[in-house]
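Engineer: here you go, sequence then predicted model.
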Amino acid sequence: MEFVHSDKVKALQEKVGAFMDAHIYPNEDRYEREVADGDRWQPSRIMEDLKAKARAAGLWNLFLPGDHGAGLTNLEYAPLCEIMGRSKIAPEAFNCSAPDTGNMETIAHYGTEAQKKQWLEPLLDGTIRSAFAMTEPAVASSDATNIESSIVRDGDEYVLNGRKWWTTGATSPLCKILIFMGKTDARSPDRYRQQSMILVPRDAPGVTVLRSLPMFGYDDAPHGHGEVLFENVRVPVENILLGEGRGFEIAQGRLGPGRIHHCMRAIGAAERTLEKMCKRVKSRVAFGRPLAEQTVTLERIAEARIMIEQARLLVLKAAWMMDTVGNKVARAEIAMIKVAVPTMLTRVADMAIQAFGGAGVSDDFGLAYTYATARSMRIFDGPDEVHRNQIGKLELSRYN
């Protein structure tokens, strides 16, 4: 594995970093004000402006390899995604935010030419957004075979029924398409061939967003997370992705890159959190000494730096393996980072909050939101327990 980034990546790092300094960081407060002012669920004016600037600068769809994106490998994209992760508004500005990234990858890899024309192109343009409807409130969705939503063929249409939640993006007025996972053959003896995925227009009759779901009190407006009811929703047969019974296969292909992107961004969030902590402890005095001179503070800073460096190396290794031997062979490394990185970010955010005291649990410095996001990461895209079980089984398989 090469630990030195190529000249191409270094140039992009500099360009993305400069864009962050010039446009992202100075507009974070303005973005928050615009969301808080009036209807929280309307698109932010500054975000649309930032998207136009990023696209004009050639910093657009950097996550997607091949003809549709920037042609970067996972290893090349990793340091760029880390920079974006330093601000919660940056990924969308570069058209590199979840769940759109995963949905674009899914349609690019598994969609027909007609599906790409209708839905991938506007997603790549950033004129619409999307949602991924997989998790259900009635079952333990950490086991995707538990999904109860149904997809029943009726002539030239499929009829969909089910209740989904934590459908990120469904509450946004920019959301125009959902990828829905349900069962086309609940009686199949192969539990992993019962599910299918299908494209559902957001405005299809029978699609109802029941409510917004706050995460630790944060509603993430104007994108948000929704509970969505699908009642006798009819979509054309040609909206199926890849074919009946291929849903679990698509999910595995979709979640691998999605997990590593989340972890890349989390490294950036951890770096910025540590920066805030260091600046804070150098400027605050308690019991006659700056906090930065107290041993407990030095130990926490050192622990944070060690954890961040360890996590970054593990993420880079996973990215390198995905590029060189494929996602299936790299599944242990992908599972490892999905456990290690959110745990690291949760710990770093917790130590920073402690250093800030009462200010840390307020919304003034963004630490509470970082902590909430980090803690949530230990659940979405597969909880820690699922990934640890997979890692353990793969380790034991070496001794068969």
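Structural biologist: That came through fine.

Engineer: going forward, measure contacts between C-alpha atoms and count neighbours the same way
Structural biologist: OK.

Engineer: now stretch 39-52, how far from the centre of its chain.
Structural biologist: Offset of stretch 39-52 from its chain centre (CA atoms, centre = their mean, to the nearest Å): 19 Å.

Engineer: tell me the buried residues in it?
Structural biologist: 40-44, 46-47, 50-51 (16 or more other CA atoms under 10 Å).

Engineer: would you turn those into a markdown table with secondary structure and distance to H223?
Structural biologist: Shown next, in a markdown table, are the buried residues of stretch 39-52 (DSSP: H, G, I helix; E, B strand; the rest coil; distance: CA to CA, whole Å):
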| residue | secondary structure | distance to H223 |
| --- | --- | --- |
| R40 | coil | 9 |
| W41 | coil | 7 |
| Q42 | coil | 9 |
| P43 | coil | 8 |
| S44 | coil | 10 |
| I46 | helix | 14 |
| M47 | helix | 12 |
| L50 | helix | 16 |
| K51 | helix | 15 |
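
Engineer: comparison target, given below:
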Amino acid sequence: MGYQDSERAREVAERTREFVDDVVLPKERELLGQRDERDAADRQEEARDIIDDLREEARDREVYGPQIPEEYGGLGMAFDDLLPVFEEAGRSILAMRALQVAAPDEGNIHVLDAAGTEAQKEEYLRPLANAEVNSGFSMTEPMDGSGSDPKQIRTTAEKDGDEWVIDGHKWWTTQGSDADFLIVVARTDQEAHPYTGTSLFVVDADADGVEIVRDVPHMGEAGLAHSEIFYDGVRVPEENLLGTENAGFAIAQQRLGPARLTHCMRFVGMADRSLDVAKAYMDERNAFGDPLIEKQALRFDIADAETRLHAIRSMVRHAARQIAAGEQARTEVAMTKVFAAETVQEVIDDCVQICGGNGIGKDLPLADFYENVRCFRIIDGADEVHKRSIARSALDDAEIVPEEIEHVTRFGER
């Protein structure tokens, strides 16, 4: 399919696919084959070592950090050029980390580049871009705090001389227990609406008062922590304010919109890989006298999956063009995120079903993919939140034409 991608986008995407297929997938299969031989901690440690090696290979092949500015060691690609590259990276969980395009680091790199001071960029962005440190984005709170409705944020930051004092309770801070620093969302003006009274702060993970309570047990994303954290009187210098005071939500929105689209493309890559696995299985597996690949129902499943993935790719690129033109594209992003999350879940579910026992077993990556994509319908905003936004836009902008219901009224009067 042609998507009007630039020549550079197509060329880097092709290099990325070769890197994933030739280098990453053999390592992934090696790790999958060790599940029954080694405990989880050993496998995670080996995975980290493998990812470090893969990063060096990615740099040699000039595919590392496509979204990272060149001055910080990346390729410095335009946002809409990134989309096909992120899809290829999404074909393997290892590849996403090897290329430094996985959440939350990918989004935090964007925030630091867009809103950070030069000092903040040198202290935090440069080592993060080089994968020398890890980061977390600390926004979501337990009941009854900020979740899908960010206006309910309860964490506060109060000015005390030349410092800010942060108090709050967060959870689902991705990579929180492994983070070297955290970007924390906190209320800085208690009288203002949260959208205009909230700020972002860069907080060192080892600062006094930062307590990692636990890593929340969760489905999917094996080896990636989602942490519960207390901020108890955490003092940070005023220069750790990220961007302008009380502009935190505006900055976060600059992060979340593009991040939702890159998330969509990574998951499209995951679905595309799942289809590759399912097609290979269908070609090899015989049942009731014929190869599965000859069964009409399964062929229709594949046709439907390919069609809907094409629609996602087109929707993502449309929303990305709006963002590149300086628009917020909130409705376009919301539509894309909902459709992508639902579609990719259904596609991977079909692939699991096609592969039967092999699909639910973990010798293949399908079961891991399924767990991950189910989480996608909640992370980055639950489906219902985005549908609410879409409906509000559709109804607020609707032109009510009385003639459209006039005949119904007349019919009811008969």
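Structural biologist: Arrived safely, thanks for sending. As the structure is a prediction and not an experimental result, all values here were calculated from the model.

Engineer: and the helix or strand hosting G359 of the second structure, how far from the chain's centre?
Structural biologist: Element membership for G359 of the second structure (DSSP states H and E) is helix 330-360. Its chain's C-alpha centre and that of helix 330-360 of the second structure lie 15 Å apart, by CA atoms, centre = their mean.

Engineer: ok, average deviation of that helix from the first structure?
Structural biologist: Compared with the first structure after fitting, helix 330-360 of the second structure deviates on average by 1.0 Å (mean CA distance after the TM-score superposition for the first structure).

Engineer: which residues of the second structure fall in strands?
Structural biologist: 135-138, 156-160, 163-174, 181-187, 198-204, 210-215, 226-237, 241-242, 286-287, 290-291 (DSSP state E).

Engineer: wait, which of those is closest to A40 of the second structure?
Structural biologist: Closest of the strands of the second structure to A40 of the second structure is strand 210-215, at 14.9 Å (criterion: CA to CA).

Engineer: could you tell me where the closest one falls in the first structure?
Structural biologist: Alignment of strand 210-215 of the second structure against the first structure: residues 207-212, by TM-score structural alignment.

Engineer: average offset between that stretch and the second structure?
Structural biologist: So stretch 207-212 of the first structure averages 1.5 Å relative to the second structure (mean CA distance after the TM-score superposition for the first structure).

Engineer: list the buried ones in that stretch?
Structural biologist: Across stretch 207-212 of the first structure, burial judged by 16+ other CA under 10 Å covers 207-209, 212.

Engineer: other residues contacting it?
Structural biologist: Here stretch 207-212 of the first structure makes contact (CA atoms under 8 Å, 6 or more residues apart in numbering) with 170-171, 219, 224-231, 233.

Engineer: equivalent analysis for stretch 65-74 of the first structure, please.
Structural biologist: The contact list for stretch 65-74 of the first structure (CA under 8 Å, 6+ apart) reads 60-64, 108, 124, 319-320, 322-323.

Engineer: could you work out the most separated pair of these?
Structural biologist: L124 and W320 (25.1 Å).

Engineer: how close does stretch 263-274 of the second structure sit to the first structure?
Structural biologist: Here the mean offset of stretch 263-274 of the second structure against the first structure after fitting is 0.7 Å, by mean CA distance after the TM-score superposition for the first structure.

Engineer: geometrically speaking, which residue is the centre of the second structure?
Structural biologist: For the second structure, the residue nearest the mean C-alpha position is H263 (3.7 Å; CA atoms, centre = their mean).

Engineer: re the thing from before, show me what the helix holding G359 of the second structure is packed against.
Structural biologist: If you count contacts as 3 or more CA pairs under 8 Å, 6 or more residues apart in numbering; DSSP states H and E, helix 330-360 of the second structure packs onto helix 248-284, helix 296-324, helix 366-376, helix 383-396.
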